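Chemist: Sequence first, then the predicted structure, then my questions.
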Amino acid sequence: MENSNNSTSKVVYTGTTTTTGGRQGASKSSDGRLDITLTPPGGRGEGTNPEQLFAAGWSACFLGAMGKSAAIKNIKLPADSRIDAEVDLVLSDTEGYSLQVRLNISLPGIDREDALAIAEHAHTLCPYSKAIKGNIKVETIIL
């Protein structure tokens, strides 16, 4: 695949799922590793919702990107590093539904200035951060 800036790129992985029933349905991955029931936010019963799935996916990807960012600064992320991701489903009377996110980041033993720099740089590496840049409100909070 050619990019407009004459660099080449290749697909390294494709995640494939089939979803039926929308927010009151189910999703299953093509390899069978993911097989979940979907429920609306705050719904009763077992299952999860798209906001929780997005929070899990983004926080996992972002933590990996922070590891790469830290390595550039010759810093090793502590084993107990974590991200508490909060994804809000927002309803506006003028724009309908949208999302907003808070990434609450804990990097024990890393000073605040380095933690902020690592997180800022990670946004330039993480595919989720790149995909939503400028589209939704995102707060990156160092705990």
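Modeler: Okay, I see it. Predicted, not measured: the structure shown is a model, and the values here were computed from it.
Chemist: Please make it C-alpha for all contacts and neighbour counts, starting now.
Modeler: Noted.
Chemist: Give me the residues contacting the helix or strand hosting A131.
Modeler: Using DSSP states H and E, A131 sits within helix 127-132. Under the criterion C-alpha atoms under 8 Å, 6 or more residues apart in numbering, residues W58, C61, F62, H123, T124 lie in contact with helix 127-132.
Chemist: Which among those count as buried?
Modeler: The neighbour-count test (16 or more other C-alpha atoms under 10 Å) marks W58, C61, F62, H123 as buried among the contacts of helix 127-132.
Chemist: Make JSON lines out of those residues and add distance to G32 and secondary structure.
Modeler: Converted to JSON lines, the buried ones among the contacts of helix 127-132 look like this (distance: C-alpha to C-alpha, whole Å; DSSP: H, G, I helix; E, B strand; the rest coil):
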{"residue": "W58", "distance to G32": "21", "secondary structure": "helix"}
{"residue": "C61", "distance to G32": "21", "secondary structure": "helix"}
{"residue": "F62", "distance to G32": "25", "secondary structure": "helix"}
{"residue": "H123", "distance to G32": "30", "secondary structure": "helix"}
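Chemist: In addition, the following structure is provided for comparison:
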Amino acid sequence: MTDGSAVDTVHTVDTRPTKITYVAEATAHGGRDGYVTSQDGQIELKVAMPPELGGDGNGTNPEQLFAAGYSSCFHNALILVGNRAGFDLTGSTVAAKVGIGPNRTKGYGLAVALSVSLPVLDQELAGKLVDAAHQVCPYSNATRGNIDVTIILG
């Protein structure tokens, strides 16, 4: 509220899907010290706590899987917006770092850093494509406002 008589309106964009076209299904067995499988058999991975969180690190972990998913999804969104704008983004890459740590509510939270390399484009154009990809990417839409996502253009 401003002066008691007017209400400030917050405009949000609804990024929820209007139609579900694909559903992925995975099952965890044993939490962070077990294994994960996908319904189609494409994933069957041992999961282990990383040493930084008190584990032996003898397996993948949810943060690595999230980093793999976010980086590949964001890269695909980048290629999509690049192609729509008439650019070939061959040689581009997206790397993701996913951090985990305690939050203020005595739980845990995540933070993401995406490093984008677009060697064939100048920085200004690359930045515009990255911004557009950030609006298209389902992972970006899901995390927006929920976790810190930093995008580094290099």
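Modeler: Received the coordinates, thanks. Only a predicted model underlies this, so the values are computations on that prediction, with no experimental measurement involved.
Chemist: List the TM-score for the superposed pair.
Modeler: After superposition, the two chains reach a TM-score (TM-score structural alignment, normalised by the length of the first structure) of 0.88; 136 aligned residues with a C-alpha RMSD of 1.7 Å.
Chemist: just to revisit the earlier point, dump the buried ones among the contacts of helix 127-132 of the first structure to JSON lines, plus distance to I83 of the first structure.
Modeler: Converted to JSON lines, these look like this (distance: C-alpha to C-alpha, whole Å):
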{"residue": "W58", "distance to I83 of the first structure": "10"}
{"residue": "C61", "distance to I83 of the first structure": "10"}
{"residue": "F62", "distance to I83 of the first structure": "8"}
{"residue": "H123", "distance to I83 of the first structure": "14"}
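Chemist: tell me, how many neighbours does the counterpart of V136 of the second structure in the first structure end up with?
Modeler: Matched to the first structure by TM-score structural alignment, V136 of the second structure sits across from L125. Using other C-alpha atoms under 10 Å, L125 of the first structure has 18 other residues around it.
Chemist: just A122 of the first structure next, same as before
Modeler: By other C-alpha under 10 Å, 23 other residues sit near A122 of the first structure.
Chemist: And the host helix or strand of it against the second structure, how far off on average?
Modeler: Element membership of A122 of the first structure, judged by DSSP H and E, is helix 112-125. Compared with the second structure after the fit, helix 112-125 of the first structure shows a mean deviation of 0.8 Å (mean C-alpha distance after the TM-score superposition for the first structure).
Chemist: With the flanking residues excluded, which residue is spatially nearest to the alignment partner in the first structure of I79 of the second structure?
Modeler: Here I79 of the second structure is matched to G67 in the first structure, going by TM-score structural alignment. Excluding the flanking residues, the one nearest G67 of the first structure by C-alpha to C-alpha, 6 or more residues apart in numbering is L77, at 6.0 Å.
Chemist: Am I right that that neighbour is in contact with L107?
Modeler: Yes: with contact defined as C-alpha atoms under 8 Å, L77 of the first structure counts as touching L107 (7.0 Å).
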